[in-house]
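**Q** let's see this in three dimensions:
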Amino acid sequence: MKELKFYNKDRDGNTKVCGSMTIKNQTDSSADLFFYGDIVSETWQSEWYEDDMAPGDVKKFLDQLDGTENINIHINSGGGSVFGGIAIYNMLRRNNAHKTVYVDGLAASIASVIMMAGDEIVMPKNATVMIHKPSASYFFTTKNADDLRKDAESLDTCQEAIMQTYMTKAKVDKEEIEQKVNDETWLTGEEAAELFDIKVEEANDAVACAGSSMFFCYKNVPTSLTAQGKNAKKKDEQRPLSRQDIKEIFNESFSEYQAREKEKKELLESLNKYGERKQNG
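**A** Here you go, the predicted model:
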């Protein structure tokens, strides 16, 4: 087994594992790849490969699958970094293996984009997919109207790239998918199969939907998923923030903001180059 853990800091500044990528049962002809937990890591904030637009640790990890004939991709994730997720999708699509994606419990937000990398997508009736508009969060950050308009344009570009990805598997027209995205739509296996080319299997109780720190970003999280998070909070009551806590959070948030700005710029440049290549081709 090979594993790449994703780490992020909680509100107390403690670095904790928030998710992972794992390769299991690898042979010369096949491998199982698992995306469990949040697909985001503090190590991605400034480390990007210029050619692939992928976090360096992710690229190195996924390169281990080169030459594999069949890859079974298992997803149970509440989402994560839109930039990291798009990069992972692109890397998986470029891999020549036959890829079968299994939604073990949940494929929300950017995890639903990674799901589209499969040549086949398999999903139990009681698994969940969520599609929504990409968003930017602001914490202790001041922006003027020009900054916000620029961010809105960046998010529109990201959404268009995501929409193009969804349409590769869509069974309905773009307008219907886009309306679901705009509304933040949570779908069961059967509902998702009405929109996308997905094979639905019988309900599977073996894997519970992943809890996620991303849930606070969403507006329509099903109560069945939020209940898990509420129970976890009761076990780990959070202490009040001190003045020093607030100062440290501000410093970290500003650094993260600068990193996100860099990521957005690089992704947009990559998308522009991709558009130019399509026009010239």
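**Q** use CA for all of it now, contacts and neighbours both
**A** Fine.
**Q** whichever helix or strand E276 is part of: which residues count as buried?
**A** Assigned by DSSP states H and E, E276 belongs to helix 243-280. By neighbour count, with 16 or more other Cα atoms under 10 Å as the criterion, the buried positions of helix 243-280 are 249, 253-254, 256-257, 259-260, 263-264, 266-268, 270.
**Q** could I get those as a markdown table with distance to G80?
**A** What follows is the buried residues of helix 243-280, written out as a markdown table (distance: Cα to Cα, whole Å):
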| residue | distance to G80 |
| --- | --- |
| I249 | 20 |
| S253 | 16 |
| F254 | 19 |
| E256 | 14 |
| Y257 | 16 |
| A259 | 15 |
| R260 | 13 |
| E263 | 14 |
| K264 | 15 |
| E266 | 18 |
| L267 | 16 |
| L268 | 19 |
| S270 | 20 |
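**Q** please generate a structure for the following sequence too, so the two can be compared:
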Amino acid sequence: MQSLIPMVIESTGRGERAYDIYSLLLRERIIFLGTPINDQVSNLIVAQLLYLDQQDHDREISLYINSPGGEIYPGLAIYDTMQIIQAPVSTIAVGWTASLGTLMLAAGTRGLRYALPNATIHMHPAGGGAQGYAPDVEIAAKELLRMQSRLHEILARHTGQSKEQIARDFQRDRFMSADEAVQYGLIDQVLAMNDKKMKLLADIPPKPMEEKAE
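**A** So this is what the prediction gives:
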């Protein structure tokens, strides 16, 4: 099933023009990563980061992440680009971030790494499905271990945890709430709910419990 991309119609002096929602977000320096990470997705995110950095080195770029992770090499291409550009990159976890999605989240500019209150942050060991001739499987296994070690080094750098602690903590699947991610050093702050909406909810009286018929 082909994914649906909302279109927005804007009226100008030259008539109406249709924009896809991602182009409008990009105009506001917002990038949305909402899919698994592969070569195509990585190239799109890298291109957007480079474009926005070229437009203004000083203005913040916001990267919203709702991604289960994906392929290591494309993910590291995004990570490296985030680190080499001059513009600060704010990262925001929406829904859930997993694996390389969590790496992207932690890689934001220090002080600008956020999560929504009900976001889930997940990490697990690097995985691979090498098969074929034994020597090739061995080569692939060594490369996987090299990549896993590199991911641990990166997470250690951005969280303040030791590489050894990262390796121990992520030997198996690990899920964190937004508050737990702050304590671990993956993010800096949990974004607060809208005060006006929370007040409206608080003003709604609770419904009385219905009595069950005997």
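**Q** that older thread, which one of the buried residues of helix 243-280 of structure 1 is nearest E201 of structure 1?
**A** Proximity to E201 of structure 1 was ranked across those by Cα to Cα; first place goes to L267, at 35.9 Å.
**Q** you'd agree the closest one is up against V82?
**A** No. In this structure, L267 of structure 1 is not within contact of V82 by Cα atoms under 8 Å, at 10.1 Å.
**Q** give me the longest helix you can find in structure 2.
**A** helix 134-159 (DSSP state H).
**Q** residues of that one that come out buried?
**A** Using 16+ other Cα under 10 Å as the test for burial, helix 134-159 of structure 2 gives 140-141, 144, 147-149, 151-156, 158-159.
**Q** ditto for stretch 20-27 of structure 2
**A** L26.
**Q** which parts of structure 1 are helices?
**A** 56-62, 82-94, 110-115, 145-167, 174-183, 189-195, 223-235, 243-280.
**Q** now render the ones you listed as CSV, adding distance to K24 of structure 1.
**A** What follows is those, written out as CSV (distance: least, Cα to Cα, whole Å):
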stretch, distance to K24 of structure 1
helix 56-62, 13
helix 82-94, 16
helix 110-115, 18
helix 145-167, 27
helix 174-183, 33
helix 189-195, 25
helix 223-235, 27
helix 243-280, 31
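**Q** so which of those helices is nearest Q26 of structure 1?
**A** So among the helices of structure 1, helix 56-62 is nearest, using Cα to Cα, at 12.5 Å.
**Q** other SSEs contacting the closest one?
**A** helix 82-94 (3 or more Cα pairs under 8 Å, 6 or more residues apart in numbering; DSSP states H and E).
**Q** the longest strand in structure 2 is where?
**A** In structure 2, taking DSSP state E as the definition, the longest strand is strand 89-98.
**Q** helices and strands around the longest helix of structure 2, which ones?
**A** Going by 3+ Cα pairs under 8 Å, 6+ apart, helix 134-159 of structure 2 lies up against helix 100-106, helix 163-169.
**Q** reformat those as JSON lines; add distance to N38 of structure 2.
**A** Converted to JSON lines, these look like this (distance: least, Cα to Cα, whole Å):
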{"stretch": "helix 100-106", "distance to N38 of structure 2": "11"}
{"stretch": "helix 163-169", "distance to N38 of structure 2": "24"}
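**Q** deepest of the ones you listed, which one?
**A** Comparing those by mean neighbour count (mean count of other Cα atoms under 10 Å), helix 100-106 ranks first with a mean of 27.
**Q** show me what it packs onto, helices and strands only.
**A** On a contact count with 3+ Cα pairs under 8 Å, 6+ apart, helix 100-106 of structure 2 meets strand 61-67, helix 72-84, strand 89-98, strand 113-115, strand 120-123, helix 134-159.
**Q** relative to structure 1, which residues correspond to it?
**A** Residues 110-116 of structure 1 are matched to helix 100-106 of structure 2 when aligned by TM-score structural alignment.
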